[in-house]
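Colleague: Just to be clear, the model below is a prediction. Sequence and coordinates:
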Amino acid sequence: MSAEAAYVRIFATWKLPKNIQFSRNVTIPSVKTELITHLIVTGPERDGGVGVSIMIRNTGNLKVLRSALVGGTAAIALLAALPSYAEGVESATRLEEVRVDQGEAGGDTTGIDPVKGIVARSTRSGTKSTTELKEVPQSVTVVGREQIDDQSPQKIDEALRYVAGVSTSTYGTDADTDWFFIRGFQAEQTGVFLDGLSLFQTGFGTFLVDPFFLERIEVIKGPSSVLYGSGNPGGFVNMISKRPTDEPLRYVETGINNFGNGYLGLDFSDKLGSSDVMGYRVTGKLSGGGWETDHAKDFRGTIAPSLTWSPDDSTSLTILSSYQNIDLTHTSTGFLPYVGTVVDSPNFGRIPRDFFYGDEDFDAYERQQAMIGYEFEHTFDNNWTVRQNVRYANVSLKEDALYANGGSFADPTKLARYRFAHDTDVGLLTVDNQLEGEFATGGLEHRLLVGLDYRHYDIDQVQATGGFVPGDLDIDPHDPVYGNVDLPDLFDPYADNEFKRDQIGIYAQDQIKFGGGWVATLNGRYDFVSTKIDDRTAAGLGSTDTDNSKFTWRTALAYEFDNGLTPYVSYSTSFNPATSVDPLNGLPDPDAGKQWEAGVKYQPDFMDALITAAYFDITRENVVKSEFVGGMSRYYAIGEVEARGFEASVQANVTEGLKAIAGFTYIDMEVVKDLRPELVGNTPVQVPDLSASFWLDYAFQNDALSGLSVAAGVRHVGKSWANDANTLRVPSATLVDAAIRYEKDNWSVALNASNLFDKRYIASCQSEASCGYGAGRTFILKASTSF
């Protein structure tokens, strides 16, 4: 059949949103708009929609066009841009007529948009450019705003409880830090990003982001240094901030938990004045009250203003900022001994889960955190796009408190304690410049991304301890007495330094489509890292300078079948410079990671769902190991760990009102090299061998129960090891969550319960002296309204 004579007629109906603005510069990948020869708007509205008839020459890309038409907003924008030729067409051969009924335009089209239901379609995190999830050659899970609202997490690690491959809250309940592992590797320090820019953390210089301020949370699993520079091989979390909306938004939410901790959240967005090109959003939250731990309390407030300027369809500038202040008396169920938590102590039995081992008279924690940055994007007439993303983040932390220190040597019926204090200031500047465009070479369709990014990290920190005299700070975990202890003096700081790190990365990515379904992804990146440490301790090294450079890469191949199935295979590498300084040799060599991953992604045509499964094999080399020799801690890049596993995930808007989330992870992790040969073959601590989760949410559809929703979830946390020798086990635990909601008009009220049956369990143990209780039963009652 001749391409010159072959046309297809496609008829579609859309329900247009209010005030939609048509773009005349929109193109859809693989569809050449100049081949479209006829456009007819077919008269009166039908079912609230507009009928459109398209005549298009058959170039082999009709499947792509049909998918784009079903996409909604992109299709409407395309139709608005098409030329109309009224004559000379009717004589063309017409092959077929396809009818599509499309609902209201909108959806996840840019990778940062709100997720429709709980199933995301695209992401920017896996490739740094808007890409369908099924085309990203590694496992990616997106937790959208609706899922966050349904499950009501108050921290980022709580929001990841139903994500396959992630183990969360590994140090128990902790109000000032998010703790999580991805594919068996600790990720909260080198694996946290906000809007695609790093929130690198070391020491106690942590950044905190409340889920209320986020549109979505994306977990990218496996090494990603090819795009983002230094990081751990397990993966990273990219949080996407709320941004100004096209339609006016006025939202108020308030809630309180069973420990008396309440909050008030506000979220407002609109056009700025009478302008059609500028919009703003202001999100704020105040909270305070008690926590699960006795005597613990906090007061925290955050405000996040943002502004978007879009003078035309090709240019946009978004300014994002936030300020946070936290003042708390510690709430933590972690850092407790194995004997007394996992198993009974012969002297004091089990330590109560709500035991407060500090003293509120001199427990202090103060945090001020501020961020400001922008995202700029411009698309030229040739469809090449330039972007620049910039952010400066600062956090100042002061802490002075008592911590548990195992059983007392003076009185075995009590716990020992010690004083710990630190003063930490962090500044982090990140800049990412990108150029992206599309072109064809022969039968290959390329989407090329090249970039240059820069990261400057500066932490000034002082850490000290005191009060290790036996008996002085002892406390009875069952009958604690507070307020009668003299605050012990601190020893000379064991850490007093300024740590600066500059990283420049040059990277390129080519996503290549060919052969009617093949997708190849090729990445390469070269990083230059300079680290300067000014050690101010008496026994320190003084000033040290270390330079590193590293090439990382990724190659992947996938095939998109017509039935929605996309199998893929990929190989990727990572690197991560050390932060622990050896007193004699300075910084050890950076650790290096590599991963093979083979998986499949499935988007069925009979249901709005994303189903994924993957096998991964990760090797991490040059792992820093330490030993205490001659009165000093020595650090060596000598360790090696392998992690092999399988994970599967389901996110589905099953039917109208029914949503389902499921995840399964199995990890076999093994020490391959270590300073201590007897540890070779063992499994690292804190890594559960098996975890699984299932969440079902149903909104009743009949008139009698209209507005009522119920949900229930089950989480299984597998067994793990509590010590390097693998002689002490942390048992598995199965937990139940539930929720009930009622919505009417613009009002909503919900009650969420996590660990509904108040299962007492240990989240994990870092060592025999440091275990953390998982959170007990927690109820959150919340109400919201929009106007």
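Modeller: That came in fine, so what should we check first?
Colleague: From here on, just use CA atoms for contacts and neighbour counts.
Modeller: Will do.
Colleague: who's in contact with S693?
Modeller: Applying CA atoms under 8 Å, 6 or more residues apart in numbering to S693 gives the contacts Y162, A164, I661, A662, G663, F664, G713, V714, R715, H716.
Colleague: For the first one, which non-adjacent residue is closest in space?
Modeller: Using CA to CA, 6 or more residues apart in numbering and skipping the chain neighbours, the partner closest in space to Y162 is S693 (5.8 Å).
Colleague: Using the three-state scheme, assign that neighbour.
Modeller: Look at S693: counting by DSSP: H, G, I helix; E, B strand; the rest coil, its state is strand.
Colleague: quick one on the thing from earlier: can you tell me which of the contacts of S693 comes closest to Q509?
Modeller: Nearest to Q509 among those, counting by CA to CA, is A164 at 26.9 Å.
Colleague: The closest residue to L452 other than its chain neighbours and F528, how far apart?
Modeller: Using CA to CA, 6+ apart and skipping residues adjacent in sequence, the residue nearest L452 is I506, 4.7 Å away. I506 is 9 Å from F528, where distance means CA to CA, to the nearest Å.
Colleague: Please identify which of those two sits among more neighbours.
Modeller: I506 (20 against 16; other CA atoms under 10 Å).
Colleague: That one and D527 touch, don't they?
Modeller: Yes. Shown here, I506 and D527 form a contact pair, counting by CA atoms under 8 Å, at 6.6 Å.
Colleague: Give the other helices and strands that the helix or strand hosting I512 contacts.
Modeller: For I512, the host element (DSSP states H and E) is strand 495-514. Secondary-structure packing of strand 495-514 (3 or more CA pairs under 8 Å, 6 or more residues apart in numbering; DSSP states H and E): strand 444-466, strand 518-535.
Colleague: Alongside the first one, take a look at this:
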Amino acid sequence: MNSPIRALPRSTSRSLCLAVRLALCAAPLVLPASALAEQIVQRYDIAAGPLGEVLSRYAQASGAPISFESRQVEGLTSPGVRGSFTTEGGFAQALLGSGLMASPTQDGYQLLQASPATDALELGPTTISGKVLGSTTEGSGSYTTGSTNTATRLALSLRETPQSVTVITRKKMDDQNIQNLDDVARTATGITLTKIGTDRSTYYSRGFEISDLQYDGIPTNISENYSMDVMSTSNMAIYDRVEVVRGANGLLQGTGNPSAAINLVRKRPTQDFRLGAELGAGSWDNYRSQVDVSGPLTPTGNVRGRAVAYYNNANSYKDGSGRDNQLLYLVGEADLDDATVLTVGATIQKDNQNGYDWGGLNTRSNGSFYPLSRSTNLNGKWAHLDRNNYTLFSDVTHNFDNEWKLTLAMNAIWSDADFLSAYPNRVSGDNYRMTVSQADYEDTQFALDLYATGPFELFGRKHQLMLGANTRQDEFDAVIKSATNNPTINITDFDYSALPNPILNAIGADYNYTRKERGLYGASRFSLTDDLSLILGTRVSWSDYKVGSPYTNDQYRENGRLVPYAGVVLDLDKHHTWYASYTEIYKTQSYYGVGNTLLDPIEGDNYETGIKGEYFEGRLNTSLAIFQTNLENMPEALSVSPTCGVTGTSKCYEAGAKVRNRGFELEVSGEPLENWNVSAGYTYSDPEYVAGSSKGSDYYRKIPRRLLKVSTDYRLPGVLDQWRVGGDVYAQSRTAADVTGYRIEQGGYALLNLHAHYQINQQFSVQYNLNNVLDKTYYQSLPTSNNFGGLYYGDPRNFAVTLRYQY
């Protein structure tokens, strides 16, 4: 168990500065005990009320989770926590007069009974204990969270949010050894992905493409053809959690598909000194190291910092492939006064890949699969994708005395990439021309968000209000060159290392994509009765999309577009809630009609209703959701010459199709029993054309209609309590390419992963992960035709061993 926080000498700031330097230069794993942090004073304004509710709010505000049994606090009240307190002092204030005390444990704090005669502490009754969870998941030891705000900016529990929400917590990421966004997509309920390149992933939810990522709630565009070539998502070390809100999210980000919002929430500085380190090794010479140091930079703790350094070098099961990934994350917080906090942070990431496989494999002309080894790589040693990502972010938050909070947040990303690779283009039979492209990418994204949240009173009841304005811009430039010596290979008999170095044309083609989005938004949560809440919101949005290439120059603008949002939440009993929500949709298209002009935006609406459950003080959450999405102006291919798109060689389309998607989702996450974490999700999604030339057929069969994802982790009892064991299962239904005259399809499959974790002592632990235990051979993505590649194997069986240190 962790010892209570003790006083920290004035040398703390020097110790932390030294620790930061060590983090950047392979720090040693042990520091002297004198580096333990002094309790940091923080200001709180938590009103009096039932003890359980006050503890919940205080745990969330302080980031210090506390475990207790509900009957320990039943019938007890708290005077609240108002003023400046240390973490333990705040707990003492909240528990004043209750005869209870908060004692530090490895995962936070435990509520204990104080004996007035001896001042000794006794554990309360030993039944299932409740752990009050906040939004921060680091150190919570849980597969669920206490609150999220990705859906509406209002801090609501999963049960209070009238949409489907999944949170991939820090513990789940560690247990499953999640290293990148693809790993997140594989474990998040309802999310799937396809690939057009080893690292060019496209994510889907509820039948449609996810067009934006969020960083701390600020949207970032990933919808251009080459966005994921330049945007590196190959590291999860700097994130506390990933929040996924499925369905439409136009209230906060404007234009977008009714798929999901993926919000990557960064780690923030802690009030106490912490040092974590990891060393990892795995299949195909996969080695990684990580150092994470956090704590106060001044004796009073009013300035705090955090640094994460990460390095990964790995080969691959694919011939000639490998990667080198370096990351540095720095973030600082400063209390400008008792009510105002300023945060400034930056990320530098360099991600270099050799033998980069852009085009993947191909099928035979009849759509059947070649019996090729999973190690097959059609690209030469010269192929590569080298990316540099630089991020600067900041926010300032002021808390008013009336419980209102005002936040101004900024996120800026500068990315560049150098790409050289090829895709297979069938000449005849098994012979393919390897069409080589070289590209230089530059992507600059900037976003600003100003919003306020707080309570107000109306008709004798207390309600919540959120008002905001945001703006963002994405400027994406690419210069693409072709080769003059594209080699021809026989896919059944070739040597990747013999492919000649490409000879590139001296002049390339210039491509430019510019997206601008501005909006005013607001939402209010009306407490109509003690059991019934109504959320009403709207966004007024201005969008501008401009594309320039040698073959097209076009622009689409949308001014003052209204996007309404409505939700209702009804508490059925102590544990269950019925909810329903509605929102409208519009999405700027990147398909082109005859004349090579952009199609009008997709429009539609999204409905969702369901039942949510919350048990054990929020430690276990369940949900059943039923949804329907209706989209109009969907693109339909025309039977004309392929002279459209930015290259002038793509199909031409018209906006005449309608697609309807109906489905349901089941999800469970959290702790059904003490020391047992579980998350499970089942998704059925069936998008189909309901109007247009494809009426009655399925929409985009390359993604599965059914998904099952189950993850679990269990701490063994008794003398084996230093061990945790668990695993996860991924299963999906069949997929197929949307082709005619032949068939490309793959049956459903299931994957099994296992892990075991051993706590060596208080500081050190070791973990073993075995993925694809049964060594299932499957295709992660199917091609769009039998001529141009796009077929990618999934990873074979592989292992990873991780040594962790926590101080």
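Modeller: Sure, I can see it. Here the structure is a predicted model, which means the values were calculated and not measured.
Colleague: Next, the TM-score between them, please.
Modeller: Laid over one another, the chains give 0.83 as their TM-score (TM-score structural alignment, normalised by the length of structure 1), with 716 aligned residues with a CA RMSD of 3.7 Å.
Colleague: For the contacts of S693 of structure 1, pick the one with the most neighbours.
Modeller: Top of these by neighbour number is A164, holding 28 neighbours under the definition other CA under 10 Å.
Colleague: ok, N286 of structure 2 - how many residues close by?
Modeller: Using other CA under 10 Å, N286 of structure 2 has 18 other residues around it.
Colleague: Pull the contacting residues for the counterpart of G207 of structure 2 in structure 1.
Modeller: Matched by TM-score structural alignment, G207 of structure 2 corresponds to G184 in structure 1. Contacts for G184 of structure 1 were tallied using CA under 8 Å, 6+ apart; they are G165, V166, G234, A643, I667, M669, V687, P688.
Colleague: do you know how far the second one is from D157 of structure 1?
Modeller: So the one you mean is V166 of structure 1. Going from V166 of structure 1 to D157 of structure 1 by CA to CA gives 9 Å.
Colleague: what do the two both touch?
Modeller: Residues touching both V166 of structure 1 and D157 (CA under 8 Å, 6+ apart): F180.
Colleague: neighbour count winner among the two?
Modeller: Between V166 of structure 1 and D157, counted using other CA under 10 Å, V166 has the larger neighbour count: 27 against 20.
Colleague: Could you find the counterpart of that one in structure 2?
Modeller: V166 of structure 1 maps onto I191 in structure 2, with residues paired by TM-score structural alignment.
Colleague: cool, Y457 of structure 1 as well?
Modeller: Alignment note (TM-score structural alignment): Y457 of structure 1 maps to D474 of structure 2.
Colleague: Give me the contact list for stretch 421-433 of structure 2.
Modeller: Residues outside stretch 421-433 of structure 2 that contact it (CA under 8 Å, 6+ apart): 356-362, 364-365, 378-379, 382-384, 434-438, 486-492, 787-789.
Colleague: In strands, which of those appear?
Modeller: Among these, DSSP state E puts H384, M434, T435, V436, S437, Q438, T488, I489, N490 in strands.
Colleague: Going by distance to P296 of structure 2, which of those wins?
Modeller: P296 of structure 2 lies nearest to H384 out of those, by CA to CA, at 41.5 Å.
Colleague: Tell me how many other residues crowd that closest one.
Modeller: Look at H384 of structure 2: counted by other CA under 10 Å, it has 23 neighbours.
Colleague: what about the most centrally placed residue in structure 1, distance to D458 of structure 1?
Modeller: Central residue of structure 1 (CA atoms, centre = their mean): V237, 2.9 Å from the mean position. Distance of V237 of structure 1 to D458 of structure 1, computed by CA to CA: 22 Å.
Colleague: Same check on S784 of structure 1?
Modeller: Separation of S784 of structure 1 from D458 of structure 1 (CA to CA) stands at 40 Å.
Colleague: Please say which position in structure 2 N682 of structure 1 maps to.
Modeller: Aligned against structure 2 by TM-score structural alignment, N682 of structure 1 finds its counterpart in D698.
Colleague: Report the contact partners of that match.
Modeller: Applying CA under 8 Å, 6+ apart, we find D698 of structure 2 in contact with D686, P687, E688, Y689.
Colleague: the strands in the stretch 701-807 of structure 2, which residues?
Modeller: 706-715, 723-732, 735-736, 745-746, 749-759, 764-771, 779-781, 792-793, 798-806 (DSSP state E, counting those that start in this stretch).
Colleague: What span of structure 1 is the fourth one aligned with?
Modeller: Think strand 745-746 of structure 2. Going by TM-score structural alignment: strand 745-746 of structure 2 matches residues 729-730.
Colleague: Which positions in stretch 514-521 of structure 1 come out as buried?
Modeller: Using 16 or more other CA atoms under 10 Å as the test for burial, stretch 514-521 of structure 1 gives W518, V519, A520, T521.
Colleague: okay if I get those residues as TSV plus distance to G117 of structure 1?
Modeller: Below are the buried residues of stretch 514-521 of structure 1 laid out as TSV (distance: CA to CA, whole Å):
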residue	distance to G117 of structure 1
W518	29
V519	28
A520	30
T521	29
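Colleague: can you tell me which of the residues you listed lies nearest to V140 of structure 1?
Modeller: For these, the closest approach to V140 of structure 1 (CA to CA) belongs to T521, at 15.5 Å.
Colleague: So what does that closest one match up with in structure 2?
Modeller: Aligned partner of T521 of structure 1 by TM-score structural alignment: I535.
Colleague: What segments of the stretch 201-350 of structure 2 are helices?
Modeller: 227-230, 250-253 (DSSP state H, counting those that start in this stretch).
Colleague: D337 of structure 2 is nearest to which of these?
Modeller: Distance to D337 of structure 2, taken as CA to CA, is lowest for helix 250-253 among the helices of the stretch 201-350 of structure 2, at 29.4 Å.
Colleague: Pull the residues that contact that closest one.
Modeller: 151-152, 219, 256, 521, 537-539, 563-565, 583-586.
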